[in-house]
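Visitor: Dropping a prediction and its sequence here:
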Amino acid sequence: MDWGNFFESVTSWIGAHGLRILLIISLSFLFYRLIKMALDRGLVRYVEFREHHHAGTREDRIKRAKTLASVLTGSVGVFMFGLTVFMLLAELGIDIAPLLASAGVLGIAIGFGAQSIIKDTLNGLFILLEGQFNTGDVVKVAGVSGNVEDLNLRRTVLRDLDGIVHIIPNGQITTVSNYTHEWARVNLNVPVAYSTDLDQAAAVINRVGRELAADPEFSPMIISAPQVLRVDNFADSAIEIKVLGDVHPMKQWPVTGELRRRLKKAFDEAGIEIPFPHTKLFFDDNQLDKYARLSFRSDAGRRSAEGGIKPIPPARDNLPPDTEP
């Protein structure tokens, strides 16, 4: 092998194509970085402009913008990678026209065979553009509740309270229940006994709600103090009082838990009973008389058997209708 000619041909090829290949790769990477930077900044400004009047915090809007930007930049990255590969193949002298035609035919075939993927992608796009939920939100979708750990155009990843990860295709999401969008609410039914003075109970609940809202630890979580809305229900063992209060997203659970704890202590101090189910049994007088006579016969028979005396059977007319002498 003539190494001199080999190195000469390699050097000639690098001189003719190497600089172009390096330029294609560098420009593609630079273009991708510029698009990513523009999307990161532009989407934050777009979301700020579009949702500045909403009650959500700026951190929530930035979170949504970053979620949308990460998905779009990922899609742009895939497109840029494919485009760069075709440009490099063309530079290497490979005819890409048949590849493009094959890719078109393959795309049509995949489109017919992967309609669910297309449905997932389109639904995911609408979820992101409409801001139905973002990474970090607590939602219920497709019958599953949990924290959104990841979101892209194809699927949503939830983790529930048991730590179980649920991967849900976006095409299966028809209804979204977002527990942490812009603001949340303490919604609690407080049961009290039927003998309770309802005005006193309402005063105690409102006082505890105001004290909770004034607490330095919980005041940053609360928008409006929990307070009595109405008498909500006459239950089997209690009267239920509806309590509502507005809080910041994801703070309804710690605030509700602390409210329950404080209400229990306040009710104990005020002598207000939080009832538990009671059951009352009623007996018919005729049935009680029947059971008493049967018990008497059984007891008399036992005592006579012990003493060797045969008891005198009662008259048939005095027996209950379903017994024998």
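Guide: Done, it's in.

Visitor: rest of the way, CA atoms for contacts and neighbours
Guide: Fine.

Visitor: What residues of the helix or strand harbouring Ser298 count as buried?
Guide: In the assignment (DSSP states H and E), Ser298 maps to helix 285-307. The neighbour-count check on helix 285-307 (16 or more other Cα atoms under 10 Å) flags 297, 300-301 as buried.

Visitor: Span of stretch 170-188 from start to end?
Guide: 32 Å (Cα to Cα, to the nearest Å).

Visitor: hang on, I meant stretch 146-160
Guide: For stretch 146-160, by Cα to Cα, the gap between its terminal residues amounts to 4 Å.

Visitor: Pasting the second one now:
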Amino acid sequence: MNQTLDQMKQWLLTHGLAILAILVLCVAAYFLLGLLVRFVTRRVKSLDAKDDTLLDRRADTISDVLYSAGLVVIFVTALVMVLEEIGVPIAPLLASVGVVGLALGLGAQTLVKDVISGLFILLENQYMITDVIEVNGIVGNVEMMTLRATTLRDAAGTLYIVPNGEIRIVANRTRDWSRAIIDVGIAYEADVDRALAALQSIGEEMVADAEIGPLLLEAPQVTGVEGLEEWAVRLRMMVKTKPNQQWDVQRYLRRRIRLEFADQGIDLAFPRQEVALVNMPAGEKNGDS
């Protein structure tokens, strides 16, 4: 019994202290990683750019990826050091990994593919945190990005985690600038020229508006008659906006168009059906000849 206690004390004094030192180093590395991420973030944000908001989002994206990659490096390094300290031979373990790797090849290939794709997404600056993108039929706001996966949240609040290796085509709806497009259907009986003039007037008011004006990059354009539908004459209005602001501009436009058209007596189109009643000859009623 005493011999066992002595062995435990000896093990704690040697290997136990070494493991404790490894854990302390891990904690120190964790804090150093945080300092490094903050330093890189500040450096990126301090660069000269035309759009400071865009630079801030770029810095946040880089910091997220750098932080997640750093945590993986710290964890793997600490695990290897602890295994060596408790007597687990690393060399045979690594050799066995080569044998087992054949069986795990498919899974490893998928992971490597995700990481490589994540690196290219980051280096090519395909999208950033807070961008609204469409990937694999999913439209959502980029909440988080790591080397392995991208996290999206759609308008309904559903959270999607998309492996970077599965991303083939990215549609970025908020990069550099956006465009608000409004189609207005008016009745065939309405005066088209009058409706177009009303849209042009609304566009001029938008530019001068203290709330909406700063969101615009160009003056609104009324393109004219875009289509003749079954029950409506379709007019179109477009305006170039700052990134991610097109939806606010569209909501403003819909409200102003509804109020302005109502004031001017311009009828908006809605589905309708005309029924013609034809008087039948008396002799043909009820199928009589």
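Guide: Perfect, thanks for sending it. Since we're looking at a predicted model, the values are computed, not measured.

Visitor: which one among the buried residues of helix 285-307 of structure 1 gets closest to Ala142 of structure 1?
Guide: Arg297 (65.9 Å; Cα to Cα).

Visitor: what's the counterpart of that closest one in structure 2?
Guide: In structure 2, the residue paired with Arg297 of structure 1 according to TM-score structural alignment is Gly283.

Visitor: State the distance from its match to Leu83 of structure 2.
Guide: Taken as Cα to Cα, the span from Gly283 of structure 2 to Leu83 of structure 2 is 103 Å.

Visitor: Lys240 of structure 2 now?
Guide: For Lys240 of structure 2, the distance to Leu83 of structure 2 - Cα to Cα - is 59 Å.

Visitor: Which residue of the two possesses the greater neighbour count?
Guide: Lys240 (20 against 13; other Cα atoms under 10 Å).

Visitor: Enumerate every residue touching that one.
Guide: Residues in contact with Lys240 of structure 2 (Cα atoms under 8 Å, 6 or more residues apart in numbering) are 177-180, 216-220, 246.

Visitor: Could you give me the PyMOL syntax to select whichever of the residues you listed are buried?
Guide: In PyMOL, this line selects whichever of the contacts of Lys240 of structure 2 come out buried by 16+ other Cα under 10 Å:
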select buried, resi 178+179+180+216+217+220+246
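
Visitor: In strands, which of the contacts of Lys240 of structure 2 appear?
Guide: 178-180 (DSSP state E).

Visitor: Of those, which is the nearest to Ala269 of structure 2?
Guide: Nearest to Ala269 of structure 2 among those, with distances taken as Cα to Cα, is Ala180, at 21.2 Å.

Visitor: In structure 1, what residue corresponds to Val142 of structure 2?
Guide: So, by TM-score structural alignment, Val142 of structure 2 is matched to Val148.

Visitor: how far does the helix or strand that match falls within sit from the chain's center?
Guide: If you go by DSSP H and E, Val148 of structure 1 is part of strand 144-151. Relative to its chain's centre, strand 144-151 of structure 1 lies at 6 Å (Cα atoms, centre = their mean, to the nearest Å).

Visitor: mean per-residue distance, it to structure 2?
Guide: When structure 2 is superposed, strand 144-151 of structure 1 averages 2.5 Å from its matched positions, counting by mean Cα distance after the TM-score superposition for structure 1.

Visitor: Show residues contacting whichever helix or strand comes after that strand.
Guide: Scanning forward in sequence from strand 144-151 of structure 1 by DSSP H and E, the next helix or strand is strand 155-159. Residues outside strand 155-159 of structure 1 that contact it (Cα under 8 Å, 6+ apart) are 120, 124, 145-151, 165-170.

Visitor: could you check the distance from Ser298 of structure 1 over to Asp289 of structure 1?
Guide: Where Asp289 of structure 1 is concerned, Ser298 of structure 1 sits at a distance of 14 Å (Cα to Cα).

Visitor: How about Arg154 of structure 1?
Guide: 74 Å.

Visitor: ranges for the helices of the stretch 1-150 of structure 2?
Guide: Using DSSP state H, counting those that start in this stretch, the helices of the stretch 1-150 of structure 2 run over residues 2-11, 17-45, 52-85, 90-103, 105-123.

Visitor: just checking, what packs against the longest one?
Guide: Contacting helix 52-85 of structure 2 under the criterion 3 or more Cα pairs under 8 Å, 6 or more residues apart in numbering; DSSP states H and E are the following elements: helix 17-45, helix 90-103, strand 138-145.

Visitor: do that again at 7 Å, thanks
Guide: With contacts defined as 3 or more Cα pairs under 7 Å, 6 or more residues apart in numbering; DSSP states H and E, helix 52-85 of structure 2 has these neighbours: helix 17-45, strand 138-145.

Visitor: closest one to Ala197 of structure 2 among the ones you listed?
Guide: That would be strand 138-145 among the helices and strands packed on helix 52-85 of structure 2, by Cα to Cα, at 35.1 Å.

Visitor: If you count contacts, what does that closest one end up packed against?
Guide: Counting contacts by 3+ Cα pairs under 7 Å, 6+ apart, strand 138-145 of structure 2 packs against helix 52-85, strand 132-135, strand 149-153.

Visitor: can I get these in TSV with distance to Glu204 of structure 2?
Guide: Shown next, in TSV, are these (distance: least, Cα to Cα, whole Å):
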stretch	distance to Glu204 of structure 2
helix 52-85	27
strand 132-135	28
strand 149-153	35
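
Visitor: Could you say which one of the ones you listed comes nearest to Gln200 of structure 2?
Guide: Once those are compared by Cα to Cα, strand 132-135 is nearest, at 29.4 Å.

Visitor: returning to what we had before: okay, the helices and strands packed on helix 52-85 of structure 2, which one's buried deepest?
Guide: strand 138-145 (a mean of 20; mean count of other Cα atoms under 10 Å).

Visitor: Can you tell me what sits against the strand holding Val148 of structure 1?
Guide: Here strand 144-151 of structure 1 makes contact (Cα atoms under 7 Å, 6 or more residues apart in numbering) with 134-140, 156-161.
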